[in-house]
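Asker: got a predicted model here, sequence first, then my questions.
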Amino acid sequence: MCYDVSFHTNIQLTLDIFPDLADNRQLELNSDALIHVEGHALPLYYIINTKDHVPQLTNMEWGVTPLYVKDPKERTARRSGMINARSERILDDHKSYWYRIRNNRCLIPVSGIYEHRQISGWKNKVPYLVQLKDTPLFFLPGLYQESTEVDTLTGELYQEGTYTLITRPANSLMAQIHNSGENKHRMPLFIHHEMAKQWIDPELTEAGVREVLNYEIPAEELSYSTVYTIRGGKQRPDHQEKDAHWEWAALPPLGNDTPLNAGTQQSLF
């Protein structure tokens, strides 16, 4: 699945790609603080959706609120399990929550995503930054939800916007990187700019939605680089940002998960 993303770019790039985009952000976020965003923290982020046939840039929190849960505290707790939506369940699983909100389509602007690779005998997985080639910014399709919630401290009602990021079966490259864990061999639904514009078009037919959901980006259109640990507060020894390349000693090439000339993992942690 995909729980880690990077938005380390100028928001003006999004406005350039969508020149008719209404900028309805309630908050300006610090780009440097978004080099790594972890979904389980339910962070506030940027998304693009369409309101009254006008695309808009707004702020929403990652992790859809499950409206079938009535208790406000339990709703929040359940959101960590609503960070990703499997593409296969959006149109064809009529019992799925994603089917219920299938028409609430949105885009998440990112500069890259992070995924972890397991190496035989290594305690810690190796993080990779994966991006679309030849573009500093791309858009991951998602679904969003707007709801009325209750402040558990004051009892006051407020409007909340939340979203989920869509994943699909991995292509040949991502299957070699995301090679372990309960949700191994999955990846975000990578799409190009023109397909992203179609995704938030309210006139898009079900056949058009299915075409986007079934799209598998060719492996050669993705770039990838190993990085230092992205989770936790440990600083990089070279003091560079989290999205900068980090050379892992004895790291085997993709497709071979046995360390090169080493029996143990280099000491990073």
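Answerer: Happy to help now that I have it. Numbers count the residues shown, from 1 in each chain.
Asker: can we go C-alpha only for contacts and neighbour counts from here?
Answerer: OK.
Asker: where exactly do the helices run in the stretch 1-150 of the chain?
Answerer: 12-17, 72-78, 97-100 (DSSP state H, counting those that start in this stretch).
Asker: the stretch 151-269 of the chain: strands as residue ranges?
Answerer: Using DSSP state E, counting those that start in this stretch, the strands of the stretch 151-269 of the chain run over residues 157-169, 186-188, 222-226.
Asker: most packed of those?
Answerer: strand 186-188 (a mean of 23; mean count of other CA atoms under 10 Å).
Asker: need the contact partners of that one.
Answerer: 1-2, 140, 165-171, 174-175, 178 (CA atoms under 8 Å, 6 or more residues apart in numbering).
Asker: the same query, at a cut-off of 6 Å, please.
Answerer: 1, 167, 168, 169, 170 (CA atoms under 6 Å, 6 or more residues apart in numbering).
Asker: got the residues you listed as a markdown table, with distance to residue 109 columns?
Answerer: Formatted as a markdown table, the contacts of strand 186-188 follow (distance: CA to CA, whole Å):
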| residue | distance to residue 109 |
| --- | --- |
| 1 | 18 |
| 167 | 15 |
| 168 | 18 |
| 169 | 21 |
| 170 | 20 |
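Asker: picking that back up, would you turn the strands of the stretch 151-269 of the chain into TSV with distance to residue 101?
Answerer: Converted to TSV, the strands of the stretch 151-269 of the chain look like this (distance: least, CA to CA, whole Å):
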stretch	distance to residue 101
strand 157-169	10
strand 186-188	19
strand 222-226	29
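Asker: want to compare, so here's the second one:
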Amino acid sequence: MCGRFSLETNWTEMVRQFALRSNVDRGPALAPRLNIAPTQPILMVGELGGQERNALLVRWGFLPTWVEDPKDFPLIINARSETAISKPSFRHAMRHRRALIPVSGFYEWQRFGKGQPSQPYYVRPRDDGIIAFGALMETWTEPGGTEMDTGCIITTAANDSFAPIHHRLPLVIQPKDFDRWLDCRTQEPRDVADLMVPVQDDFFEAIPVGKAVNKVANDARAIQTRVEPMTDDGKAPEAAEQQLSMF
């Protein structure tokens, strides 16, 4: 799954990279966000209702239109590519509200044995820059009529290089495929199914980072600082060395 990510860009770069065509002169000031978490507002790009491509803020936590009370519905931050087309929760959004999420990188935790600490990684594209995750968006309306835009990230099975860290990987949509992915007027879900595959093995680099990223409140550059990764038994390298020295 993908439960945290970062975004560092400015509005001018957003307009250029995602070919935004609506409200391009009235963009927000985009401060760096280094530890974006579920339920927070995230920036998404879409062509909603056949309108011009635009970016808007969306709650990270997908709510299908038929949900009556979000408190009684699980928090959905990811949708599996294998079932997004057929699953009732996502079927409408796959047909009408496919979107992109601009991202600088994301965080994933490598799990060891039961009861062992996990090793967080900051995963970023090898050539830096902003990339786009495939996503779904839906507008949920509460009984009183107030609307809230919600969204989630689509994930695929991990590629070979990422599999040792985690078995799932966010779906990356390449710039050449933006038009096709966002075109919900002429491109049905089956027409874009070929895009929902793992990104190539050499696309990302994974940097082991410290436990500070575990706390959502930590949003400073230091959370992306490289550290020595834990060993396969979930121990810090220095702890493992101390243990070996006893034998």
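Answerer: Sure thing, it's come through. Everything numeric here is computed off the predicted structure, so don't read it as measured data.
Asker: circling back: tell me which of the helices of the stretch 1-150 of the first structure lies nearest to residue 221 of the first structure.
Answerer: helix 12-17 (19.4 Å; CA to CA).
Asker: for that closest one, give me the average deviation versus the second structure.
Answerer: With mean CA distance after the TM-score superposition for the first structure, helix 12-17 of the first structure departs from the second structure by a mean of 1.6 Å once superposed.
Asker: residue 20 of the first structure: what's its closest spatial neighbour, skipping adjacent residues?
Answerer: Counting by CA to CA, 6 or more residues apart in numbering, residue 20 of the first structure lies nearest to residue 55, which is 7.2 Å off, once chain neighbours are set aside.
Asker: that neighbour: neighbour count?
Answerer: 22 (other CA atoms under 10 Å).
Asker: show me what stretch 190-202 of the first structure is in contact with.
Answerer: Residues from elsewhere that reach stretch 190-202 of the first structure, judged by CA under 6 Å, 6+ apart: 105, 106, 140.
Asker: aligned to the last one, what sits in the second structure?
Answerer: Read it as residue 140 of the first structure. In the second structure, the residue matched to residue 140 of the first structure (TM-score structural alignment) is residue 133.
Asker: just the terminal-to-terminal distance for stretch 106-125 of the first structure.
Answerer: By CA to CA, to the nearest Å, the extent of stretch 106-125 of the first structure from end to end equals 31 Å.
Asker: and for that stretch, what's in contact with it?
Answerer: 4-7, 47-49, 126-131, 136-143, 177-179, 200, 257-258, 265.
Asker: and those, which of them are in strands?
Answerer: Members of the contacts of stretch 106-125 of the first structure lying in strands (criterion: DSSP state E): 4-6, 47-49, 126-131, 138-143.
Asker: out of the helices of the stretch 1-150 of the first structure, which gets nearest to residue 64 of the first structure?
Answerer: helix 72-78 (8.8 Å).
Asker: okay, residue 5 of the first structure and residue 26 of the first structure: tell me how far apart.
Answerer: Residue 5 of the first structure is 21 Å from residue 26 of the first structure, where distance means CA to CA.
Asker: how about residue 158 of the first structure?
Answerer: When residue 158 of the first structure is compared with residue 26 of the first structure (using CA to CA), they lie 14 Å apart.
Asker: before we move on, back to that, comparing the helices of the stretch 1-150 of the first structure, which comes out most buried?
Answerer: Most buried among the helices of the stretch 1-150 of the first structure, counting by mean count of other CA under 10 Å: helix 97-100, with a mean of 18.
Asker: matching residues in the second structure for that helix?
Answerer: The aligned range for helix 97-100 of the first structure in the second structure is 89-92, by TM-score structural alignment.
Asker: what residues does that stretch touch?
Answerer: So stretch 89-92 of the second structure is in contact with 64, 84, 85, going by CA under 6 Å, 6+ apart.
Asker: swap in stretch 22-42 of the first structure?
Answerer: Stretch 22-42 of the first structure is contacted from outside by 3-8, 56-59, 61-63, 80, using CA under 6 Å, 6+ apart.
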